[in-house]
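Enquirer: Could you work out the structure for the sequence below:
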Amino acid sequence: MTAAFVAGVGMTKFEKPGKREWDYPDMARESGTAALADAGLEYGQVEAAYVGYVYGDSTAGQRAVYELGLTGIPVVNVNNNCSTGSTALYLATQAVRSGQVDVALALGFEKMLPGALAAGYEDRESPLLRHLLALAELEEFAMPAAPYMFGAAGREHMRRFGSTPEQFARIAEKNHRHSAANPYAQFQDIYSLEQIQAAPMIYDPLTKLQCSPPSEGSAAAIVVSERFLDANGLRDRAVEIVGQSMVTDLASTFEAKSAITLVGADMSATAARQVYAQAGITPDQIDVIELHDCFSTNELLTYEALGLCEEGQGSTLVDADATTFGGQVVVNPSGGLISKGHPLGATGLAQCAELTWQLRGTAGDRQVQGATLALQHNIGLGGAAVVTAYRPAS
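Expert: Alright, predicted model coming up:
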């Protein structure tokens, strides 16, 4: 397979639903135009587009990228729950690596309603029903479903390994603090640990400030082959995708009888191991990570799934301030989903944009100094986990 490189990225500011008067074509035009300009390319050079969104009608992907041009290229609509954006990136990367195209666009957007996520259809089984029924055997069912699932996983971790509500709250404090330096973040407010703990309880141990909000916005990436990269003089600013894996639910998801596996820990761990093998790296070499902190509990679980520590030891990283600036590895310098926001279809591509900026050394006040190896983790229940490793091309 040929190598694949991110040559350009772009994103909108993430916004509270209804705050800004725009529709998804406006979002896509803004992020897509920015990504093309960042790469120094024209839309006519793009040979395929993969467009992700969760809430939208069929062929909304075409309508979105028609804002960039009408060139007849294949446009694939992508929906993989909260991992939709990184799935679009995965497909664009596969198209380039296989030699099908030299230039692919991955773009994600989401236009959301305020409040908790709602089912799109009432006349058919929810894709998460099997997960929810399995979890209800372990923890009494509650709504909304997402905080219930990730809150139950946090409770299990507390019972099995002794983690505490304060440690989960400290993760949220970190991410809100990081987002203050991110002009693209939905929230840029710093909260004390006490404020986070005192916020309204959504599902114990998760308070409101430990939960990702509904968000609107878009992000995009241009993925190119090595021959195109060098022929067009793009190497200096590009980052190479040195490992990438997508893993869906395993038998262990249900057989383990564990809330932690039901929210994707085994998917994440399997994808991470595959990426480390592809890239020839180990977790201790990583400088910066953007991971799927849809809830603070999931960030701690993902420390373990990504191999940053042993199983059950995620809380030790929190206590040591090991996942912020000056620590072992900087996790979610963007503010993560909790504070940057979580427009489902755009999240994975916003992570890609952040890590591209970090590896270029252009992330401003949130720059991780000397970053040369970055890891992205994005998960969607139902389910799919996508893990990607990046290095500067030069």
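Enquirer: From here on, just use CA atoms for contacts and neighbour counts.
Expert: Will do.
Enquirer: what about the helices in the stretch 101-250 of the chain?
Expert: 129-136, 145-161, 165-179, 193-198, 226-231 (DSSP state H, counting those that start in this stretch).
Enquirer: ranges for the strands of the stretch 201-350 of the chain?
Expert: Using DSSP state E, counting those that start in this stretch, the strands assigned to the stretch 201-350 of the chain run over residues 201-203, 206-207, 217-225, 239-248, 288-290, 330-331.
Enquirer: Next, the structure of the following sequence, for comparison with the previous one:
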Amino acid sequence: MNVVVAGVGLVPFRTPRHSETYDVMAEQAVRGALADADLEIGDVDQAFAGYVYADSAAGQTALHGVGATGIPVVNVNNYCASGSTALWLGRQAILSGTARCVLVVGFEQMAPGAIGSVFPDRPESLWRFAEARDRGREPSDAPAAAQYFGAAGQAYLDRYDVDVALFAEVAVKARRHAAANPVAVFRDPVTVDEVLASPHVYGPLTRLQCCPPTCGAAAAVLCTPEFARAHGLDPSIVIRAQAMTSDRSDTFEGDAMKLVGSGIARQAADAVYEASGVDPFDIPVVELHDCFTANEIISYEALRLTPEGTSDRFVRSGDNTYGGRIVTNPSGGLLSKGHPLGATGLAQCAELVWQLRGTAGERQVAGARLALQHNLGLGSACVVTLYERLGVAA
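Expert: The predicted structure is shown next:
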């Protein structure tokens, strides 16, 4: 059974200094998604809330402003994949028959600076990752996330003998796409030289190749096709296939790219392609997890958008942007739109729904009927989702 995406909502992303509190942002996003679907909170059977840096039951607090209806509210914390994990759970609830209409919301009120541990008096959840990352490496004061993805980027450069400017090209493309996105944080253009000349962070990464700490919220309303028809909703945008994966034994065996999720992304993507029967070369638009430029390059190949070792040609030929084979991150991605951890997966969902509806404005990918979403959280969780625009009622 296809699951209908009946409505989406998104608040403009902001830097921490200019942000509302998480409950205000979440309420706005939820109201937007309900209005987009032409539904009321009383029509919803269950709710799922994704976030990282908030106390327990923050999902209930976020929904109180919309209406306390007594429905189950499930709180989800899966690092940067929290929003898409909540989306995965919402879809599961519908597929299981326990709900006809669910609300999914993701939000984050982040502090300035690099993310860090909240509970220093106990083992960190990523201690196995840190141990694997630091094996044979000199200690560094760089932010932890930059160390993981910087090491992965250096491993890619070494393996395929490509120039570091390849990563800078991704940052340039992200800004170019974000210029057409009114909710993106960074919309001013940059050049390859400016990206490479920005302050060094770790490995091949400079500051303009790292996503900023961001606050924001996004939401989606999912339902069965029957519920959509009964309520006069548009049933044409559906989740055709979805897969979620977590760490495998080879995650920690010394491959820096697998340590940041390339292996589990490949596993999730392959499961989606097998379930849907869709060839990745037939997908015209994708929102993928570009928390760092290096991860966008690595993800191209993990998702089979281009064969292994060919990302350099993929980028240089323009096949990753408008006029090429597949438009990657038309929203500007995490690098330019912003990365409010719990909201990111639902923001990707919103962008792809708009693309499939044909309402993405200047960002529109012409004729898009399929769209792919990739959301990754270290720890690890990876969710890959395939959306489709149906020509007839679902």
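Enquirer: one step back: which of the strands of the stretch 201-350 of structure 1 has the highest mean neighbour count?
Expert: Most buried of the strands of the stretch 201-350 of structure 1, by mean neighbour count (mean count of other C-alpha atoms under 10 Å): strand 217-225, with a mean of 32.
Enquirer: Could you tell me the angle between that one and strand 239-248?
Expert: 110 degrees (axes from the mean of the first three to the mean of the last three C-alpha atoms, to 10 degrees).
Enquirer: In TSV: the strands of the stretch 201-350 of structure 1, plus distance to residue 36 of structure 1.
Expert: Formatted as TSV, the strands of the stretch 201-350 of structure 1 follow (distance: least, C-alpha to C-alpha, whole Å):
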stretch	distance to residue 36 of structure 1
strand 201-203	40
strand 206-207	39
strand 217-225	7
strand 239-248	15
strand 288-290	23
strand 330-331	27
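Enquirer: So which of the ones you listed is nearest residue 11 of structure 1?
Expert: strand 217-225 (3.9 Å; C-alpha to C-alpha).
Enquirer: what's the mean distance for the closest one versus structure 2?
Expert: Average distance, strand 217-225 of structure 1 versus aligned residues of structure 2 after superposition (mean C-alpha distance after the TM-score superposition for structure 1): 0.3 Å.
Enquirer: Tell me which other helices or strands that strand touches.
Expert: Where contact means 3 or more C-alpha pairs under 8 Å, 6 or more residues apart in numbering; DSSP states H and E, strand 217-225 of structure 1 is packed against strand 4-11, helix 24-39, helix 84-97, strand 103-110, helix 344-360.
Enquirer: The helices of the stretch 101-250 of structure 1: which one's closest to residue 11 of structure 1?
Expert: helix 165-179 (15.4 Å).
Enquirer: residues making contact with that closest one?
Expert: Contact with helix 165-179 of structure 1 is made by 185, 187-193, 196-197, 205-206, 209-210, 296-297, 299-300, 315, 318-319, 324, 332-336, 338-340, 366, as judged by C-alpha atoms under 8 Å, 6 or more residues apart in numbering.
Enquirer: The aligned partner of residue 82 of structure 2 in structure 1 - how many residues pack around it?
Expert: Residue 82 of structure 2 maps onto residue 84 in structure 1, with residues paired by TM-score structural alignment. Residue 84 of structure 1 has 32 neighbouring residues, counting by other C-alpha atoms under 10 Å.
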